[in-house]
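> Fold the following and give me the result.
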Amino acid sequence: MKIRTLFFSVMVIGLGLMIWGKSLTAQASIFDPPIKQALDAAPQGVSVNDYFSLGTVANNSAILANTPFGENQAVQLTDKASQLGTIWTNDSSAMSLDSDATASMWMNFGDRNSSSGDGMAFVLQNDGRDLAASSTNSAGKPLGGETLGVWGSDQDKTKGQSSDVAERAIQNSWALEFDTYSNKISGSAAPGLSSSFDDDPNLAAPYAHIASGFPSNPATYTMHATSNGYYATMNHTQPIYAGSAGWMVDGAWHHVTLKWHAADQTMTYIYDDKDPKTGDPLPNPQSRTVSVPKKAIDPGNTGKVRWGFTGSTGTRYEPNAVVFEQVPGIVNATATTDIKDETTQRAVTSGTSVGAGHSLRLNYNLAYTGGSQNWKDIQAHLNLPANIDYTGGTITYGDHSLPVTQLNKTDLQSGEVTLPVEALSKENPTATITLNGDAKVGSTGQLTNKFIGANAITDARTPDFTVTAPSKSSAFHMAWTGDSQTGEATVGAKDDVPVTAQLSYDDKSTVDNSQTVLHPVINGDPQPIIPLKTTDPAGAVSYSVPQEKLQSGQTNTLQLYAEDGAGRISDKLTYTITVKSGSLDLSVPTGATFRPTTLTGHEQLIQPSDDFKVSVSDTRGSGHDWTLYAKSTTFASRFRSILPASLIYKNGDGVANLTAGFAKIESATTTGDSAVTDISKDWGANTGLLLDVQGNAIGGSHDSPALYGGTITWSFTNAPATE
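As a prediction, this is how the structure comes out:
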């Protein structure tokens, strides 16, 4: 009875794992401790069951598993002898073949070395069986072994055509195999057996290998006749192999990146390109690019393809497992970094040197390039170069309606910083994290930064660079002088702003003006470098802030510092400048009349009276735009009879009907310090504002004229006219 109870308990755990994707820890601890060790050391990925479905082949050995990063972070395809495991993207996660896409994942093949078999395959397919797609034997039953669950089968020794093998494969497919066992027993050496696929001259050594091909294409197989029947060898395309036992099956997690290039219909696969512990790029990844015509995997021209993994074992076995990092079709995302030396206006690249005190700007650039979902719940995990003294930063977005996130110096004190980033989408495709700071003496290596979202993970590296000390050590100072000592000024919109300062050294040595330059930065924008004047006293600084660089009606910031011939950077001074905004005013009469007119029974144009004056005053300074619009109601008498007339505006040959709605009256760009535009100055009998009265209008008598009134609404904007 006790034995029966124990057996039942184990089976419940197994069923729970297979149906609901619970933790694999319980099963691993009972059957195979190396599985638990691999999963406990797994890198972070995205949740598998959000985008994938287990294949519906009979006795599918694939199960979902937990890692330290959460539930359902991995899929284990096999862990015992004679298994077949498959997992496929669900319908909503299909990959588009019409745009570039990247898939990335971590793969673990166990550590059984020469006892391992048979491996896994990454597969693109449009097989009509959908989730039930797999290799089959001659009876149509799912088949693993050397087929890896995707290639054709040559078990029927009476079939001598390669098409007979191809029809047993996953149809309309392309596969990248990770084959951990070399199948080189020929049909003649082992009658009735099928273990010959890897007897291919393209494979240089009888060890594990990576290769690609089209499983349902007869050209993938070469048939051989023996006295015992036929067997097939597989033609491996662009293989990757190490030529040593234990390669791949070393218990480590191996990173794989696949890049689909839609324009030329090629796939690039890269093996071992990242370190599983640090995420840093590995020095010698192996890469191949092969042609994958869309018609071979999408003969129905749907523009989409299902993808996933198959894995199998025979008498030899291994615990095959996969962690997905980026799922094409869900989110396509990229990340890059760049550093700019604002003092020299040059890019900081790997191996370069930067002078101490130079202003640096570090950018982390995230981009969403497509997918069926937004890239959501993004956390930026930044490893900050230690040789920068950070002063602050921002997070800005491609959708400029989103607010800018301000980062303070205190936010950036730790060498490792985590920042939340808004979701990226078609409407908001980019985010840029910008960090500002000053270079300080020291060196930094290349640092990996991870951008982890709920449905995609990517990374980018900052370059290694060295900050060198100046050739002279005496401190270099700058101080405001004269009227600039207050550190602030308020000016009119037209005014340049002069500032003065004095440079000095701690050791009292003389500043050489001919070897010293100024670095002005206005509102965060570096300006051209300016040499000190050799005709001025030693160390005397004079600089004029250009009016056109200042924003009217706002507080502007000038940062000013100097650099001498020894590479010393002075104190960085800040000067605030408030620009008075000026005003934009419209003058129109509150009440005005049109000239008394005797009706003729024909259409007439009636001019405004001389008191109908309209003008615009702009004291905001040059370069500002404005546009004036107007519309009118109909004209009616006090008895509510309507005057058959329209208020029009004539400007040359153009005629606008103000009674029909708003029409442009005038627009201009102010060119001087201030300007008054007399809109009504040139109005006349056939130009400007006119009342167009029709011939059927009814007037009053000389003693009792008919009076009609209406309302003109003026609309005034401080922007150019919109056509």
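
> From now on I want contacts and neighbour counts done on CA atoms only, so please keep to that.
Will do.

> all helices for the stretch 151-300 of the chain, in order.
Under the criterion DSSP state H, counting those that start in this stretch, helices of the stretch 151-300 of the chain are mapped to 162-166, 294-297.

> typo on my end, the chain
Using DSSP state H, the helices of the chain run over 2-20, 25-31, 33-40, 162-166, 294-297.

> Just list the residues touching the closest residue to residue 384 other than its chain neighbours, thanks.
Spatially, and ignoring its direct neighbours in sequence, residue 384 is nearest to residue 415 (5.2 Å; Cα to Cα, 6 or more residues apart in numbering). Residue 415 sits next to 383-386 when contact means Cα atoms under 8 Å, 6 or more residues apart in numbering.

> Please provide the structure for the following sequence as well, for comparison with the first:
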Amino acid sequence: MKHSKLKTLIMTVVAGMLVAPGFSTQAVNEEIVKQSPEQFFGYTWDGNSYPMPTSIGVAPGFVPFNDIFAKLEGSSSTVLTNSKGADIGVELTNSTPEKNSDGTTKSESGSIWNTAGNELDLTKNFNATMQFYLGKEDSKTESGDGIAFVMTKAKPSIIYPGGGALGIWGNLTTKTADGMPNSFAVAIDTNANADYKWDTAVYNQVKYSSTAETDYILSNGTSINQNYIAWGYPGMKNQYRIVKHTSYDALNNKTIEYNKMLAFANGGSKYEDVDGSTTGVGEFDLVSQGALNNGAWHQMDIKYVREGDGGTFTYTIKLKNPNGTPSGTEVTRSIHWSDAQIQSIFGSTKLNWGFTAATGVKFENGVVAFQNIPGLLDNSFESSLVDTAGNELKHDAYIEEKYNQAFSIKYNGATSRQSWPAAADGTLSAILKAGSNYGFIIDSVQDMTAEVKVHNVNGDYTLRGVAIDPTVLQLKNGETVFYVKQLRVQGIHRQDMANTDDKGQTLTAKTIATKLGPAETIDAGTVGGDNGVLSTTADMPAVKERPLSLDAVPSFEFPKLTVAQVVGGFTGLSNTAANADALKQSGIVMQLPQDAQFTLTANLPSFDLGSDYVAGSSSIKFDFAKGDSTGKQTVTLPDNGEDTPIYTGTQTPNSTAVTNVTLNMAPYPKVKVGNYGKEGNITWTLTAAP
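Alright, predicted model coming up:
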């Protein structure tokens, strides 16, 4: 007998949930969950007087490293080391500088660079997240002058001028472009040198049209009360406007003939100088005075992406308050270089990189910490919602449906400089986060842990994610589910640089859609070891009501009937064995909205065996598993062409078995010998209403 299906109806309701009334959690799990990100990943910030870099989401604000940086001899820089012997940051300048013999403040010039083997390669992608700390300016202390991130062909062998030159721009009083050659810099300037000095063009924001001295010493009265962030090329002549300015340098007993000022290309700026006209290079952004020296750690992300015959370098600076919350608008700029430009600017695709900083009569801290080191690890971290077969969900999720959230760790040992983690006996740890409409299913209420499966080319394994304070969700089918929003996982296998076949591993955690809500991009968590951490986001699908649908209904197959059977009538003729087995596996499959009153009916038309055959004199009888406390019910479906109620209720499993199927027929003596091949077409209808 065949079947068809008709009619769907969708309704919307809100699922109910409640907070668990208190569960016993093992003390060790509670301790792990309540640790700060730095404690959980095993990072120690000590051995210095600076505040610990603020966490970025659930990621530590810094990561330990070793043998990455070395200071330029004679500079004021130093590498910060903690009590465990790990490097944790670099100090370029400090707020308590030395004094000259006359009691004046001794200026500082910081310069620190990568060690051999830790260069950047412009033929490959790289990225880094770092945080910088410039101290706190108050009524007694004026800050200056700033720091710079620099990439250059060759590490400098000299310390470039300090003060407003920041150790990159060169000499203020020369006519030549004597800044750091073959270099690119992102400068973070905290002091306005607005009269006869570097910053005149920036803080006056003037498009100069002459070389008169008065034309460059005027201030607009507002901009000098701001700081700037800019990118440029310290070794290029077009980076500067050189003007005639005669003065006497008493300290060095010589006459100054020229002043050199920064010239940026914002808005098509044009600068007239002693050698004609220049348009400037690079760009600057102004930020509020004090926003950089507010006692906060500020975040700087850099990213380089190879694109065809070149690459694009992007920096994003996120200014923050001391508690780590955002302060003001992000500053971001992207610079594209063709391969020809890379050779023209740098003269090489393999670059040294580091930081410079300077103080003058004003001084400040200049400290940098890293969340990951550019070029050290070729790794990535991604997350997505997948179905139980492991396929990424490309459509809306349904309320109370169970899924998996996948976390993919990718690592390329062939292009990394270290294993991850570096320690041979180390492992990775992760903090996993679910979206606001989802939760990780706790499968062990006793110790509040969840199964986390890990797929790895070297062999799959299982870990336990720990959590506390679960929420209880009473499902419509009567099941009780405990879920949490965050899991902490330890013991993830090390990514060994020597094992080039091991390209990473994927963690999956059982997840349930807990409430209705729109699609969203979430902070999905962090994975890290002793030399690098990565965070990721995930695009989580919207959670909607499960649509009403009738996906499968039973087809009944019976043995061939004899004439004697039809003439005499019969009861209890069972369906074929194959048909009985199939119906036990999947008799009726339906999808039901939350808390809907649904009705399932079936309509079996008359078999119409011939003259005087009475509709309804035959029937199919079967048991239907309702999935509730009443167990099953027996249904008799007559062949009268009318809708017969199969079941009405609010609760049933999505898939229900149909068993004990029999065919019954009243005597029909007028049957004649022949092959009727009679089939009944049953119409099944599922409806729902609030």
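
> if we can go back for a sec, of the helices of structure 1, which stretch is the most buried?
Mean neighbour counts were compared across the helices of structure 1 using mean count of other Cα atoms under 10 Å; the top stretch is helix 162-166, at a mean of 23.

> quick one: contacts of it?
Contacts made with helix 162-166 of structure 1 from outside it, assessed by Cα under 8 Å, 6+ apart, are listed as 151-154, 159, 215-223, 232.

> Likewise for stretch 373-387 of structure 2?
Identification of contacts with stretch 373-387 of structure 2 by Cα under 8 Å, 6+ apart yields 118-121, 126-129, 392-393, 402-413, 415-420, 524, 527, 532, 534-541.

> Same check on stretch 166-175 of structure 2?
With contacts defined as Cα under 8 Å, 6+ apart, stretch 166-175 of structure 2 is touched by 109-111, 145-148, 159-161, 165, 177-180, 185, 187, 189, 197-198, 234-235, 242, 256-261, 356-359.

> Name only those of these that count as buried.
109-111, 145-148, 159-161, 165, 177-180, 185, 187, 189, 197-198, 234-235, 242, 258-261, 356-359 (16 or more other Cα atoms under 10 Å).

> Excluding sequence neighbours, find me the nearest residue to residue 628 of structure 1.
In space, not counting the residues next to it along the chain, residue 628 of structure 1 is nearest to residue 716; the distance is 4.7 Å by Cα to Cα, 6+ apart.

> same check, this time on residue 373 of structure 1
With Cα to Cα, 6+ apart as the criterion, residue 373 of structure 1 has its nearest non-adjacent residue at 5.5 Å, and that residue is residue 330.

> And the one you found, what's its match in structure 2?
Aligning on TM-score structural alignment places residue 330 of structure 1 opposite residue 376 in structure 2.

> Surely residue 547 of structure 2 is in contact with residue 591?
Yes: taking contacts as Cα atoms under 8 Å, residue 547 of structure 2 lies within contact range of residue 591: 6.3 Å.

> hang on, the earlier thing: I'd assumed residue 617 was in contact with the residue nearest to residue 628 of structure 1.
No: no contact is recorded between residue 716 of structure 1 and residue 617 when judged using Cα under 8 Å, the distance being 11.8 Å.

> For those two, list the residues in contact with both.
residue 586.

> which residues does residue 301 of structure 1 contact?
With contacts defined as Cα under 8 Å, 6+ apart, residue 301 of structure 1 is in contact with 294-295.

> measure it to residue 562 of structure 1 for me?
Using Cα to Cα, to the nearest Å, one obtains 64 Å as the distance from residue 301 of structure 1 to residue 562 of structure 1.

> just residue 130 of structure 1 next, same as before
Noted for residue 130 of structure 1: a distance of 68 Å to residue 562 of structure 1, by Cα to Cα.

> neighbour count winner among these two?
Set residue 130 of structure 1 next to residue 562 and count neighbours by other Cα atoms under 10 Å: residue 562 wins out with 27 against 18.

> In space, what's closest to the more buried one - neighbours in sequence excluded?
Residue nearest to residue 562 of structure 1 in three dimensions, not counting chain neighbours: residue 518, with 4.5 Å by Cα to Cα, 6+ apart.

> what about that neighbour, how many residues close to it?
A count of neighbours around residue 518 of structure 1, defined by other Cα under 10 Å, yields 22.

> which residue lines up with it in structure 2?
Using TM-score structural alignment to pair residues, one finds that residue 518 of structure 1 aligns to nothing in structure 2.

> Is it correct that residue 518 of structure 1 is in contact with residue 564?
No: between residue 518 of structure 1 and residue 564 there is no contact, the gap being 9.0 Å when judged by Cα under 8 Å.

> What lines up with residue 527 of structure 2 in structure 1?
With TM-score structural alignment as the criterion, residue 527 of structure 2 pairs with residue 451.

> Please tell me how far that match sits from residue 46 of structure 1.
When Cα to Cα is the yardstick, residue 451 of structure 1 and residue 46 of structure 1 sit 12 Å from each other.

> Find residues that contact each of these two.
Going by Cα under 8 Å, 6+ apart, residues that sit against residue 451 of structure 1 and also against residue 46 are residue 457.

> Near the nearest residue to residue 645 of structure 2 once chain neighbours are set aside, how many residues? Count them for me, please.
The spatial neighbour of residue 645 of structure 2 that comes closest, neighbours along the chain excluded (Cα to Cα, 6+ apart), is residue 601 at 4.4 Å. Residues lying near residue 601 of structure 2 (other Cα under 10 Å) number 17.

> cool, residue 443 of structure 2 as well?
A count of nearby residues for residue 443 of structure 2, using other Cα under 10 Å, gives 16.

> mind listing what it touches?
Residue 443 of structure 2 makes contact with 449-451, 482, according to Cα under 8 Å, 6+ apart.

> In these, find the pair that's most separated.
451 and 482 (13.0 Å; Cα to Cα).

> what residue of structure 1 takes the place of residue 91 of structure 2?
For residue 91 of structure 2, the aligned residue in structure 1 is residue 76 (criterion: TM-score structural alignment).

> Excluding covalently adjacent residues, which one is nearest to that match?
Using Cα to Cα, 6+ apart and skipping residues adjacent in sequence, the residue nearest residue 76 of structure 1 is residue 321, 4.2 Å away.
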